[in-house]
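In: Got a sequence here, can you model it:
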Amino acid sequence: MHLSDRTWTDAADAETDLAVLPVGSTEQHGPHAPLGTDVLTAEAVADAGAERYDGEVVVAPAIPVGVAEEHRQFSGTLWVSEETFRSYVRETVASLAAHGWDRVVLVNGHGGNVAALREVAGRIVRRDDAYAVPFTWFESVGEHAADMGHGGPLETAVLRAVAPELVREDRVEDAREGASDGWGEWQSGVNLAFDSAEFTENGVVGDPEAGDAERGDELLELGADALAALLDAIEERDLSRPDRR
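Out: This next block holds a predicted model:
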């Protein structure tokens, strides 16, 4: 059940305590992919996982702005501080829990959100009347995960599968030519670069041409299976505090 297209009376009839909250970012993804890529992919995986799950689950509207200052040099990128982001996620989860949807999966589409989501989920579980875990879709796709870049093969593949009209196919070659092979500038296990503009000319990491629609369909299937299995585990999980068991 998608909250955005239901009435409050529909929501009141929901017989579940499970919810998924897509979380993305509005940021550059090279010259060929839209600024909303991380939102679109998070929503696509959330939808596919909710459909695959054998039971009812509430799908909340996506959070569209995240921790993305590392892309600040590229026009259109929006960002908030980690503190603001964590507070927004925490309060959104609290509002879901107030309606009885207190087991929440944060379906994430942006690497810059990962650390903040893990921290805030822990705070929610320890201090609030809810349970939340982060699920970053591109970490759940098996061997494909090694190819995750930025505006590269995985994100481009999912876009080609779910919103092909948003991929500027005439700019893919330019995206390839200005891309870097990997994320960051590494020395002694340390990433010396804080901003993506330091190591990629046009914001792309990886080869977008390696992500066709067929691969996108496979990624969605893998992500959906993983999310459905996670929802099963959370629905069955004992959420009482360890010191009270």
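In: For the rest of this, base every contact and every neighbour count on C-alpha atoms.
Out: Will do.
In: Now do the helices in the chain.
Out: For the chain, the helices defined by DSSP state H occupy 8-12, 37-52, 82-98, 114-127, 153-162, 172-177, 213-236.
In: between these, which gets nearest to residue 189?
Out: Closest approach to residue 189 among the helices of the chain (Cα to Cα): helix 114-127, 18.1 Å.
In: orientation of that closest one relative to helix 82-98 in degrees?
Out: 50 degrees (axes from the mean of the first three to the mean of the last three Cα atoms, to 10 degrees).
In: Show me what counts as buried in helix 114-127.
Out: Residues of helix 114-127 classed as buried under the neighbour-count rule (16 or more other Cα atoms under 10 Å) are 116, 117, 118, 120, 121, 123, 124, 125.
In: Can you give me the end-to-end span of stretch 10-22?
Out: With Cα to Cα, to the nearest Å as the measure, the ends of stretch 10-22 fall 20 Å from one another.
In: Tell me the buried residues in it?
Out: Across stretch 10-22, burial judged by 16+ other Cα under 10 Å covers 14, 17, 18, 19, 20, 21, 22.
In: hmm, back to that, I'd like to know which of the helices of the chain is closest to residue 190.
Out: Using Cα to Cα, the nearest of the helices of the chain to residue 190 is helix 114-127, at 16.7 Å.
In: For that closest one, which helices and strands make contact with it?
Out: Where contact means 3 or more Cα pairs under 8 Å, 6 or more residues apart in numbering; DSSP states H and E, helix 114-127 is packed against helix 82-98, strand 131-136.
In: deepest of the ones you listed, which one?
Out: Stretch with highest mean neighbour count among these: strand 131-136 (a mean of 24; mean count of other Cα atoms under 10 Å).
In: quick revisit: with distance to residue 139 added, can I get the buried residues of stretch 10-22 in CSV?
Out: Shown next, in CSV, are the buried residues of stretch 10-22 (distance: Cα to Cα, whole Å):
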residue, distance to residue 139
14, 30
17, 25
18, 22
19, 20
20, 17
21, 17
22, 15
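In: From those residues, pick the one nearest residue 90.
Out: Nearest to residue 90 among the buried residues of stretch 10-22, with distances taken as Cα to Cα, is residue 21, at 11.1 Å.
In: Does the closest one touch residue 105 like I think?
Out: Yes. Between residue 21 and residue 105 there is a contact under Cα atoms under 8 Å: 6.2 Å.
In: if I look at residue 233, how far off is residue 156?
Out: For residue 233, the distance to residue 156 (Cα to Cα) stands at 30 Å.
In: of those two, who's got more company?
Out: Between residue 233 and residue 156, residue 156 has the larger neighbour count (other Cα atoms under 10 Å), namely 31 against 11.
In: is it true that the more buried one touches residue 31?
Out: No. Taking contacts as Cα under 8 Å, residue 156 lies outside contact range of residue 31: 11.7 Å.
In: what touches both of the two?
Out: With contacts defined as Cα atoms under 8 Å, 6 or more residues apart in numbering, no residue is shared by residue 156 and residue 31.
In: Could you also give me the structure for this second sequence? I'd like to compare it with the first:
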Amino acid sequence: MTNFFAFDELTWPEVEELARNTPLVIPLGTGYAMGRLVEALGNPERIGLLPPLPFGWRASGISVPENLLSAVLQNLSNSLKEDGFTSVWYLIPQNLELELNNRITLPHPSQFRPAPALPADADRSKVVLIPIGHTEQHGFHLPLSTDTLIIEAIAQGMVTQIPHQAVSLPVWPYGVSTHRQAFAGTLNCGGRAFEDLWLAVIDHLVGRGFDQFYLISGHGGNCSFLVNVIKYAGERHRRIFCATAWLYLSGKEGAEAISRLRQSPIGGMGHAGELETSLMLHLRPDLTRMELVVDETDFIATPNYYMDWYEGGALIANPPWDDDTATGAYGAGSLANAEKGKQWLEAAIREKVCHVQEIQEQHRRREQRRNAGYGLWSGEKLKPKKTPDN
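Out: Down below sits the predicted model:
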């Protein structure tokens, strides 16, 4: 009998130990007859299932052009092949003609009953939360799904607190990594493909009447690309308000919560350190292996370039990840505990709720100004006034 395992629940050393001919499958959605997948792959002993894409294809609730979706999928597959895996497959609904090799097409529920629109049309007045995680290594002790699980919990907490102001898309489990060569299991959508995908999602939603968006990320590598997305989206759709922010717990309240509870010095929260490990101990203690934690705080720091919860200083750089870590972690995971994780999650939700309210205020006040005919919004070209010569 074939054993299925969740690829993103592994740690990177466990990915490193996988036989390179293990079939790995990237599904579009869920609900397939898995017995037919087993048959299509020749009844292997094990099959690794990667996180399913929650939307993006026809009848999935949100659709984007198929060439953009294909580019993202191809980049994810290439990440696995670069790690040496030789049996990487896409599992897609039968009615799609994506430009992909190694695809397995099976009947899917969306062929027979299209998924409801995401979000529902009744939510047009709300801010659309777009939570984006990633599948990447988090040291010896945390799973590849860490970023996805954390940002999903934050988005769910936001909607629970302000259901009349925000609605969330399903969490997207893949992002951008420009430092994936050192440690196994880190995937990469590709920066340009990632930007094109999210611009297409916003195009789709604007076409349905949505006009307020908040792209939130659990993975630092996504953030610079999301800045590009919101800049292009704002220029393309002049009457929307589309925003992003650096990760979470990065504003005033978040910084205060971190400072109040942290035990590690600067450098203890870079990656898979005290903060993320605490959050995971609160959210998924079953996937957090404290007995395997290795603290690493020997980042090559200078006054204008150092690593903590976010990169600090005036310099922006991308040196090889393994210059500063032998295990994939930057930080002091051994200082983590679930109570700190609970309090930091609550603070992250409060911070993001305030952002939603500010997005709504910004959109409302800008629409009022536009509708009042401010400046060029009046439809008339302004001319400089001539002043008399002195």
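In: re earlier: Throw the helices and strands packed on helix 114-127 of the first structure into CSV and include distance to residue 148 of the first structure, thanks.
Out: Formatted as CSV, those follow (distance: least, Cα to Cα, whole Å):
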stretch, distance to residue 148 of the first structure
helix 82-98, 23
strand 131-136, 12
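In: closest one to residue 172 of the first structure among these?
Out: Judged by Cα to Cα, the one of those that comes nearest to residue 172 of the first structure is strand 131-136, at 25.4 Å.
In: what angle separates the closest one from helix 114-127?
Out: Using the same axes, to 10 degrees, strand 131-136 of the first structure lies at 170 degrees relative to helix 114-127.
In: Contacts for strand 131-136 of the first structure, please.
Out: 93, 102-111, 114, 117-118, 121-122, 124-125, 227, 239.
In: Residue 178 of the second structure versus the equivalent of residue 108 of the first structure over in the second structure, what's the distance?
Out: In the second structure, the residue paired with residue 108 of the first structure according to TM-score structural alignment is residue 217. Going from residue 217 of the second structure to residue 178 of the second structure by Cα to Cα gives 16 Å.
In: dump the residue contacts of residue 210 of the second structure.
Out: Counted by Cα under 8 Å, 6+ apart, residue 210 of the second structure has contacts 124, 125, 126, 128.
In: from those, which is closest to residue 46 of the second structure?
Out: Nearest to residue 46 of the second structure among these, with distances taken as Cα to Cα, is residue 128, at 38.3 Å.
In: For that closest one, which non-adjacent residue is spatially closest?
Out: residue 213 (4.7 Å; Cα to Cα, 6 or more residues apart in numbering).
In: Could you check how many residues crowd around the corresponding residue of the first structure for residue 355 of the second structure?
Out: Under the alignment (TM-score structural alignment), residue 355 of the second structure pairs with residue 230 of the first structure. Each residue near residue 230 of the first structure was counted by other Cα under 10 Å, and the total is 17.
In: again, but for residue 49 of the second structure
Out: There are 18 residues near residue 49 of the second structure, going by other Cα under 10 Å.
In: Now do the contacts for it.
Out: Contacts of residue 49 of the second structure by Cα under 8 Å, 6+ apart are 4, 5, 6, 7, 24, 25, 26, 27.
In: residue in the first structure matching the fourth one?
Out: Same thing as residue 7 of the second structure. That one, residue 7 of the second structure, aligns with nothing by TM-score structural alignment.
In: what's stretch 32-45 of the first structure in contact with?
Out: By Cα under 8 Å, 6+ apart, stretch 32-45 of the first structure touches 22-29, 62-64, 76-77, 107-110, 137, 151, 155-156, 158-159, 162, 166-172, 175, 220, 223-224.
In: Show the buried residues in those residues.
Out: Using 16+ other Cα under 10 Å, the buried members of the contacts of stretch 32-45 of the first structure are 22-29, 62-64, 77, 107-110, 137, 151, 155-156, 158-159, 162, 167, 169, 172, 175, 220, 223-224.
In: Can you tell me what residue 99 of the first structure aligns to in the second structure?
Out: Match for residue 99 of the first structure (TM-score structural alignment): residue 208.
In: how about the nearest residue to that match, chain neighbours excluded?
Out: In space, residue 208 of the second structure is closest to residue 121, 7.6 Å off (Cα to Cα, 6+ apart).
In: roughly how far apart are the one you found and residue 145 of the second structure?
Out: 31 Å.
In: Give me the distance between the two termini of stretch 31-38 of the first structure.
Out: 15 Å.
In: which residues in the second structure form strands?
Out: 3-6, 24-27, 46-49, 88-93, 103-106, 127-132, 166-168, 212-217, 241-244, 306-307, 311-312 (DSSP state E).
In: tell me, the third one lands on which residues of the first structure?
Out: In the comparison with the first structure, strand 46-49 of the second structure aligns to no range at all (TM-score structural alignment).
In: do the fourth one as well
Out: Under TM-score structural alignment, there is no match for strand 88-93 of the second structure anywhere in the first structure.
In: again, but for stretch 144-153 of the second structure
Out: Against the first structure, stretch 144-153 of the second structure falls on residues 35-44 (TM-score structural alignment).
In: Distance from that stretch to the middle of the chain?
Out: 7 Å (Cα atoms, centre = their mean, to the nearest Å).
In: one step back: can you put the strands of the second structure in TSV and add distance to residue 254 of the second structure?
Out: As requested, the strands of the second structure are exported to TSV (distance: least, Cα to Cα, whole Å):
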stretch	distance to residue 254 of the second structure
strand 3-6	32
strand 24-27	35
strand 46-49	35
strand 88-93	39
strand 103-106	44
strand 127-132	18
strand 166-168	20
strand 212-217	15
strand 241-244	16
strand 306-307	17
strand 311-312	16
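In: for those, which one sits closest to residue 193 of the second structure?
Out: Short answer: strand 127-132, nearest of these by Cα to Cα, at 14.4 Å.
In: neighbouring contacts of the closest one?
Out: By Cα under 8 Å, 6+ apart, strand 127-132 of the second structure touches 119, 148, 151-152, 155, 165-175, 210-219, 356, 359-360.
In: So which bit of the first structure is that strand matched to?
Out: Strand 127-132 of the second structure corresponds to residues 18-23 of the first structure when matched by TM-score structural alignment.
In: how big is the offset of the matching stretch relative to the second structure?
Out: Taken over the aligned residues, the distance from stretch 18-23 of the first structure to the second structure averages 0.8 Å (mean Cα distance after the TM-score superposition for the first structure).
In: Look up how far residue 109 of the first structure lies from the aligned residue in the first structure for residue 227 of the second structure.
Out: Aligning on TM-score structural alignment places residue 227 of the second structure opposite residue 118 in the first structure. Distance, residue 118 of the first structure to residue 109 of the first structure, using Cα to Cα: 14 Å.
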